[in-house]
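> turn this into a model:
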Amino acid sequence: MSTFEIIMAIINVAALIIVPIAAVFIGQKLQDRNQKRKDKMEIFRVLMMNRGIGWTADTVRALNIIDVVFSDNDSVRARWREYYNQLCIQTPNVMQRKQIQEAQDKLLEAIAQSLGYKKQVTWETIQNPYIPQGMLNAMQQQQNIQNGQEQLASAVEIFTKAFRSANPQPDSTTVQRKEDIHANT
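Reported below is the predicted structural model:
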């Protein structure tokens, strides 16, 4: 066997060992990258879907994983921190609600840009969600029902306290004495 043949045999053996390992490694990296993009798209999809109707459980879950999923994007994480700080206001006034909405829109814009949708998902697109009037009416009616239930519960509680204070319950020794008197007669 010549030196050239020996070198070729070594290269072939090395290729047989290295190529499958490299293929697995590259395939895993591509799958990881694809999964990260899917996770980012899912967050964006959920936030865009619910931007006009307020909070849902999915929205809260999506917001809570932004720091993990977008760990490689400082712009998105900075916008999330700004939005989070706005959300921490306990009872926002009209101006603060507007700032909260703007912070949410800026977060969505940063996510859209990070996903490569800078030209497709514009500021105008983000700020104009579709919300049918019937849905708004149903949401308002649901809120009115919930408010009514809370008011009814408060009224029942007040009535119950007033009734108990006007009609005190006898303690157990008074009840026992009455039972003893009835038993002896």
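> okay, CA-based contacts and neighbour counts for the rest of this
Will do.
> the helices in the protein, which residues?
Taking DSSP state H as the criterion, the chain carries its helices at 3-50, 57-64, 66-69, 74-87, 94-114, 123-127, 133-166, 172-184.
> run through the neighbouring helices and strands of the third one.
Counting by 3 or more Cα pairs under 8 Å, 6 or more residues apart in numbering; DSSP states H and E, the packing neighbours recorded for helix 66-69 are helix 3-50, helix 74-87.
> quick one, which of these is nearest to Thr125?
helix 3-50 (9.8 Å; Cα to Cα).
> next, the angle helix 57-64 makes with the closest one.
Orientation check (axes from the mean of the first three to the mean of the last three Cα atoms, to 10 degrees): helix 3-50 against helix 57-64 gives 130 degrees.
> mean neighbour count added to the helices of the chain, as a markdown table?
Written out in a markdown table, the entries for these read as follows (neighbours: other Cα atoms under 10 Å):
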| stretch | mean neighbour count |
| --- | --- |
| helix 3-50 | 13 |
| helix 57-64 | 14 |
| helix 66-69 | 16 |
| helix 74-87 | 18 |
| helix 94-114 | 19 |
| helix 123-127 | 14 |
| helix 133-166 | 11 |
| helix 172-184 | 10 |
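> which residues are in contact with the most centrally placed residue in the chain?
For the chain, the residue nearest the mean C-alpha position is Val60 (1.5 Å; Cα atoms, centre = their mean). Shown in contact with Val60 (Cα atoms under 8 Å, 6 or more residues apart in numbering): no residues.
> please give the structure of this sequence too, so both can be compared:
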Amino acid sequence: MSLTDILMITATALSPLIAVQVTRYLDDRNEERGRKLQIFKILMATRAYTLAPSHVEALNRIDLEFSSKRRQEKAVLDIWQQYLDHLGNKTMQPDAWADKRVDLLVDLLHAMGHALDYDFNKTQIKNGTYAPVAHGRIEEEQEKIRQFAIELLEGKRVLPMYVTNFPNQNTPDQSP
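Model prediction:
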């Protein structure tokens, strides 16, 4: 048996194993990218509704899916850390805090888009969202209702009641 025959037999025997390993590697890589894309798409879709549970969940998954070993993903993690620190900052004035929050979220989404090969500029990310005014009004009304209910339950607010109709006292008693 010649060296060529041995190499042919070895290649024939190993090729299915190599094919399976390559397929598994590619599937794992695609699944990993899919999870990152899911986070990015949720954050982009909910960037006008940052209190949405799916938005918060996606933010909390960034540490799990992005790696500090890759330069572009490390940039995502660095900006996420800045954004997270800002979200916990209670010392700023509300308007300044809100403006900086938006800027940091835009920076985060821009870095994520760059790491995932999307070509969005920061202006597109910041201004390219649709948020109906009615949604904001509904959220404000729901917050007022929640606050009223809490104050009522805590005894800090009373529920005014007015009797508008007394039973007619001139009707004869219907008991035997």
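> quick revisit: and the residue nearest to the centre of the first structure, what's its match in the second structure?
Residue correspondence, TM-score structural alignment: Val60 of the first structure in this structure matches Val56 in the second structure.
> kindly report the same for Ile6 of the first structure.
Mapped onto the second structure by TM-score structural alignment, Ile6 of the first structure lines up with Ser2.
> so how far is Ser15 of the second structure from that match?
As judged by Cα to Cα, to the nearest Å, Ser2 of the second structure and Ser15 of the second structure stand 20 Å apart.
> what do you get for Ala58 of the second structure?
When Cα to Cα is the yardstick, Ala58 of the second structure and Ser15 of the second structure sit 40 Å from each other.
> what residue in the first structure is paired with Leu26 of the second structure?
Taking TM-score structural alignment as the criterion, the aligned counterpart of Leu26 of the second structure in the first structure is Leu30.
> how much space between that match and Lys36 of the first structure?
10 Å.
> quick one: which of the helices and strands packed on helix 66-69 of the first structure is nearest Met139 of the first structure?
With Cα to Cα as the criterion, Met139 of the first structure lies closest to helix 3-50 of those, at 13.5 Å.
> elements contacting that closest one?
Contact analysis of helix 3-50 of the first structure by 3+ Cα pairs under 8 Å, 6+ apart lists helix 57-64, helix 66-69, helix 94-114 as its packing neighbours.
> got these as CSV, with distance to Ala15 of the first structure columns?
Converted to CSV, those look like this (distance: least, Cα to Cα, whole Å):
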stretch, distance to Ala15 of the first structure
helix 57-64, 44
helix 66-69, 36
helix 94-114, 38
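> tell me the counterpart of Glu65 of the second structure in the first structure.
Alignment of Glu65 of the second structure against the first structure is given by TM-score structural alignment, with Val69 as its counterpart.
> let me fix that: Arg47 of the second structure
Alignment note (TM-score structural alignment): Arg47 of the second structure maps to Arg51 of the first structure.
> can you check Leu17 of the second structure too?
In the first structure, Leu17 of the second structure lines up with Ile21, judged by TM-score structural alignment.
> picking that back up, can you check which of the helices and strands packed on helix 3-50 of the first structure gets nearest to Arg164 of the first structure?
Of all those, the one in closest proximity to Arg164 of the first structure, counting by Cα to Cα, is helix 57-64 (40.3 Å).
> the closest one to helix 74-87, inter-axis angle?
Using the same axes, to 10 degrees, the inter-axis angle of helix 57-64 of the first structure relative to helix 74-87 is 120 degrees.
> mean shift of helix 57-64 of the first structure relative to the second structure?
Superposed on the second structure, helix 57-64 of the first structure shows a mean distance of 1.7 Å to its aligned residues (mean Cα distance after the TM-score superposition for the first structure).
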